[in-house]
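Student: got a predicted structure here, sequence first:
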Amino acid sequence: LKEYYRRYPTAGYGGRFQQWAASDVKQPYGSFGNGSAMRVSPVGWYFNDLSTVLSEARHSAAVTHDHPEGIKGAQATAAAIFLARIGENKADIRDFIAERFGYCFNFTLDVIRPHYQFDVTCQGSVPQALQAFFEANDFEDAIRNAISIGGDSDTIACITGGIAEAFYGEVPARIAEQVWSRLDDPLAKVVRRFYLALAKG
């Protein structure tokens, strides 16, 4: 993480993460911010059983976000991606996440949209990101839902997008092309290597 920070120091990090990444400190800093959920998507894609996904999501988060809520947000996101990619339906994914992690989904985006506030905590943005996916009809609709509620919308859309890609099977080509065009060569190579590793199983 610190290496990527040094390569891309102006990429728009959260304040506490930036302080940690720029320092010599190696210990985590107890965050329950949504960065743990935003970066965990590869875990949900790479591992092939739920127990391992949850364990590796914990490890992914705990490097920086070792607060229980930070770990929970990462695990819930990775679990949703795993369940989506193995073919579970939305109702079953929602029920699992609610029962396992205690997230409540007794709201709709239309209800929260007028008053939703900027919230970088996992508990204040991961359920909303999941709901954006649950209410969507396709990948683009999921992203539009996530952005529409405002708040920390880029992170929320990142979380939603990882789940939606797993559920719908791909990122639509015209959207993927726009993303590829914005990646520099080193980052593009990382993504290509990851997709290749997935293809090889």
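Tutor: Great, that's in hand.
Student: C-alpha only now, for contacts and for neighbours.
Tutor: Fine.
Student: burial measure for the closest residue in space to Ala76 that isn't next to it in sequence, as a count.
Tutor: Counting by CA to CA, 6 or more residues apart in numbering, Ile97 is the residue found nearest to Ala76 once chain neighbours are left out, at 6.2 Å. Taking other CA atoms under 10 Å as the criterion, the count of residues near Ile97 is 20.
Student: so which strand or helix has Glu56?
Tutor: Using DSSP states H and E, Glu56 falls within helix 50-62.
Student: which strands or helices does that helix pack on?
Tutor: helix 35-38, helix 41-46, helix 68-85 (3 or more CA pairs under 8 Å, 6 or more residues apart in numbering; DSSP states H and E).
Student: follow-up on the earlier one: wait, the residue nearest to Ala76 sits on Ala80?
Tutor: Yes. Applying CA atoms under 8 Å, one finds Ile97 in contact with Ala80, separated by 7.3 Å.
Student: try this one side by side with the last:
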Amino acid sequence: MDLIRWFFKKNLDKLHNAKVLEFASHNGNNLSLFANYNYYCTGVELDQKNYENAIYNFKKIMKYNKFKFYNENMLDFATNFKNLNANVFLIPNVINYISKNDFKNMLSNVRTNHLYKYGGGGYESFLFLKARSIKDHRYGLGKSVGNGSFILENDEFSGEKNCLCTAYQEHELVEILQKYLNLYDFEVITSENINIKNKVYIKDSDIVIYGKIK
């Protein structure tokens, strides 16, 4: 819902000949919004099944034809792919599974390799990012590996046991995005929900940042 509100609030439905890039594109659900407005959609998804479902959904169900999905690690994609020049860059709910250093290196490669459009001439690109907050119930559940990251040895409820969990503070995330993507004209929202998982009430807390990058 955060993504849909942002999309129309910023008049992204009015862009012409636009491109969108999403890391962790899952089954293509987020990108389908953009496809409905004639964007060329590029999705990067590590999970083989999600990747196959995205292609099936776009090709067979929704009959879109301006898309390309990659079954690849987003870190490798950011390193190896060049000159995509997307107008919109989406990073939803995925950087919590990588270290902060990997995140910074990824952003640096995204910019160096022109995966989003920038460089004067009135160009402006848009960013949507959703990340895990230190207020989330998972923060601190397990073995610390430094710099705000934990191996979730003690998480019995959310299906992420033994996964890496990296959480951020709002100002920290903004500073990283400003440094590596030249984030500006942005908004920061904290999204908190109480969910029931395995009959246990747990608190999910996310940071949502949307703005422009140059």
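Tutor: Yep, it's here. Keep in mind that this is a model prediction, so the values were computed, not measured.
Student: TM between them?
Tutor: Superposed pair, TM-score by TM-score structural alignment, normalised by the length of structure 1: 0.34. Supporting alignment: 122 aligned residues with a CA RMSD of 5.6 Å.
Student: picking that back up, what residues does the helix holding Glu56 of structure 1 touch?
Tutor: 28, 36-37, 40, 43-44, 47, 70-72, 74-75, 78-79, 82 (CA atoms under 8 Å, 6 or more residues apart in numbering).
Student: and the helices in structure 1?
Tutor: Assigned by DSSP state H, the helices in structure 1 fall at 2-7, 15-21, 35-38, 41-46, 50-62, 68-85, 90-101, 109-112, 126-134, 139-148, 153-168, 173-182, 185-200.
Student: make that structure 2, sorry
Tutor: 2-9, 29-35, 48-56, 74-80, 100-112, 170-181.
Student: what's the closest residue in space to Thr155 of structure 1 that isn't next to it in sequence in contact with, if anything?
Tutor: Excluding the flanking residues, the one nearest Thr155 of structure 1 by CA to CA, 6+ apart is Met38, at 6.0 Å. Going by CA under 8 Å, 6+ apart, Met38 of structure 1 touches Ala74, Thr155, Ile156, Cys158, Ile159.
Student: could you do Leu129 of structure 2 as well?
Tutor: Leu90, Ile91, Pro92, Asn93, Val208, Ile209, Tyr210.
Student: rerun that using 7 Å as the cut-off
Tutor: Contacts for Leu129 of structure 2 (CA atoms under 7 Å, 6 or more residues apart in numbering) come out as Leu90, Ile91, Pro92, Val208, Ile209, Tyr210.
Student: Asn50 of structure 2: which of the residues you listed is nearest?
Tutor: The nearest member of the contacts of Leu129 of structure 2 to Asn50 of structure 2, counting by CA to CA, is Pro92 at 14.9 Å.
Student: these two touch, right, that closest one and Leu127?
Tutor: No. Counting by CA atoms under 7 Å, Pro92 of structure 2 does not reach Leu127; the two are 10.3 Å apart.
Student: how far away is Gly44 of structure 1 from Ala78 of structure 1?
Tutor: To Ala78 of structure 1, Gly44 of structure 1 is 4 Å away according to CA to CA, to the nearest Å.
Student: same check on Ala91 of structure 1?
Tutor: According to CA to CA, Ala91 of structure 1 stands 17 Å off from Ala78 of structure 1.
Student: which of the two has more neighbours?
Tutor: Between Ala91 of structure 1 and Ala78, counted using other CA under 10 Å, Ala78 has the larger neighbour count: 32 against 9.
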